[in-house]
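Student: here is a sequence with its predicted model. Questions after.
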Amino acid sequence: MLHSVVRLVAAPLARFVYRPVVEGRENVPKCGPVILASNHLSFIDSVVIPLVAPRPVVFLAKAEYFRKDGVKGRMMAAVFTALGAVPVERGTHRAAKDSLELARRILSDGKAFGIYPEGSRSRDGRLYRGRTGVAWLAFSTGAPVVPVALVGTDRIQPIGVRLPRIKRITVRFGEPLRPAYPSSSLPVAQARRVATDEIMSAIQALSGQESMACYSEIASAA
């Protein structure tokens, strides 16, 4: 209910203020499990995608975002909750496994789940190598993967800037990908790598970013 109210109020307001260009919304299935795999340029990305997507999208967010003190902290927690974000602990291998299992359950419930395969925000605007959790989710749930490209969100709220700026952005939803479950002739880990690279290639084609062969160094949930 709260999510619907936020979309009814905040989405039109955001479109009026920021005038985003949204392309390919029809590529997002209207029902059933789907993974929205996006590049990651700004803290604001996890707000932008749920507001412009044609259906509710669940993201995992660092638990600390729900625990901050003061009025600003309570407002942040309320916004994330209203947008459907789910708090998770971060920082350990066990926490990462628990996060993927939680994401799997969300998809098993037929929901749309948003993920940043890079694992952290790009600090230089380039697209870094994807981590294979996105392929694990696709293989284990059978959910299609819709590549998403965000362009310009780093200008709304660059790293280190507290207040969002008014800048125009573009959000592109690509055609769904259906990574095939690994065959017996291909090791599972290698199949996940191949599928993840395919997903990242689709994101790059939409975003036009320079691709990097290495991982982003700083892990983050938002």
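Tutor: Here it is on my side, so go on.
Student: going by C-alpha atoms from here, please, whenever you check contacts or count neighbours.
Tutor: Will do.
Student: residues near the nearest residue to G32 once chain neighbours are set aside, how many?
Tutor: Excluding its sequence neighbours, the residue lying closest to G32 (CA to CA, 6 or more residues apart in numbering) is G110, at 4.4 Å. Using other CA atoms under 10 Å, G110 has 14 neighbouring residues.
Student: and M1, by the same measure?
Tutor: By other CA under 10 Å, the residues close to M1 number 6.
Student: quick one: it and G114, what's the gap?
Tutor: 20 Å (CA to CA, to the nearest Å).
Student: what of D98?
Tutor: Using CA to CA, D98 is found at 16 Å from G114.
Student: quick one: which of the two has more around it?
Tutor: A count of neighbours by other CA under 10 Å puts G114 above the other of D98 and G114, at 25 against 15.
Student: against that first model, consider the following:
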Amino acid sequence: MLYRLTKIVSTPFLQLLWPTEVTGAEHVPSSGPAILASNHLSVLDSTFLPLVLPRQVRFVAKAEYFTGNPVTAAWMRATGQLSIDRQSPTAAQDMLDTAARVLKDGELFGIYPEGTRSPDGRLYRGKVGVSWLALATGAPVIPVAMTGTDKVLPIGASVPKLGRVGVRIGKPMTFTGSETSARDRRRVTDEIMAAIRDLSGQEYVPSYTPARGQAK
């Protein structure tokens, strides 16, 4: 109920300040589980993507968002985001277990295969958590490309600028293989990243996203 109310109130406001063009929304199923695998340019990606779709999308967000700024914390809870402690030694598996439960309940789960925001607008090599999730649950993967969010709120900025945002959604992808096979996980992840690249038009970097300050 809180999520629906937040969406009803927020969507017209967001569309007024940040007109958002959505293509491919018909590829998101009206019911049942699916994994939305997106590039990651800005913290606002997790705001714009859920609000342009009729169904709720669950994302995992670092616990600090829920305990720091009260406005941010309230927004995270209102939009149904899930808290996870990234400092925990089991954080990666905790995230996957949480995602698997969300999918088992027939919901949409959003994930950024790069693991963190791109520091320079390029698309970096995906981590294999997304493929583990797809192979372990059998849920289809829907590639997503966000555009313009890095101009609205770049890394390091605290106040968003006016601008246009794009959300491009590709056709669902299904995969065969075993989540226990490193080769299958890598193959599936690379196929997902290729689909995201085709949608976004980003330059692809065949290495993991560098730590903050190390991008060239």
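Tutor: Arrived safely, thanks for sending. Quick caveat, the model's predicted, so the values are computed rather than measured.
Student: please state their TM-score.
Tutor: Once superposed, the chains reach a TM-score of 0.95 (TM-score structural alignment, normalised by the length of structure 2), with 212 aligned residues with a CA RMSD of 1.4 Å.
Student: tell me which element R105 of structure 1 falls in.
Tutor: helix 93-108 (DSSP states H and E).
Student: how deep is A213 of structure 1 tucked in, by neighbour count?
Tutor: Residues near A213 of structure 1, counting by other CA under 10 Å, number 9.
Student: what do we get in structure 2 for it?
Tutor: Residue pairing (TM-score structural alignment): A213 of structure 1 is matched to P206 of structure 2.
Student: dump the residue contacts of that match.
Tutor: By CA atoms under 8 Å, 6 or more residues apart in numbering, P206 of structure 2 lies in contact with Y124, R125.
Student: cool, and V60 of structure 2?
Tutor: Contact analysis of V60 of structure 2 by CA under 8 Å, 6+ apart lists Q81, L82, S83, I84, M95, G110, I111.
Student: put together CSV for the residues you listed, with secondary structure and distance to R164 of structure 2 on each row.
Tutor: Below are these laid out as CSV (DSSP: H, G, I helix; E, B strand; the rest coil; distance: CA to CA, whole Å):
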residue, secondary structure, distance to R164 of structure 2
Q81, coil, 24
L82, strand, 27
S83, strand, 29
I84, strand, 31
M95, helix, 31
G110, strand, 22
I111, strand, 22
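Student: most neighbours of all these, which one?
Tutor: When neighbours are counted by other CA under 10 Å, G110 leads the contacts of V60 of structure 2 with 25 neighbours.
Student: that one contacts F59, doesn't it?
Tutor: Yes: at 5.0 Å, G110 of structure 2 and F59 qualify as touching, with contact defined as CA atoms under 8 Å.
Student: where do the strands sit along structure 1?
Tutor: Remark: strands assigned in structure 1 by DSSP state E are 21-23, 34-38, 57-58, 60-62, 86-88, 112-115, 145-151, 170-173.
Student: measure the residue nearest to I218 of structure 1 when sequence neighbours are not counted to S211 of structure 1 for me?
Tutor: With CA to CA, 6+ apart as the criterion, I218 of structure 1 has its nearest non-adjacent residue at 6.1 Å, and that residue is S120. Plainly put, S120 of structure 1 is 15 Å away from S211 of structure 1 if you go by CA to CA.
Student: these two: which is more packed in?
Tutor: Taking other CA under 10 Å, S120 of structure 1 and S211 do not tie; S120 has more neighbours (21 against 15).
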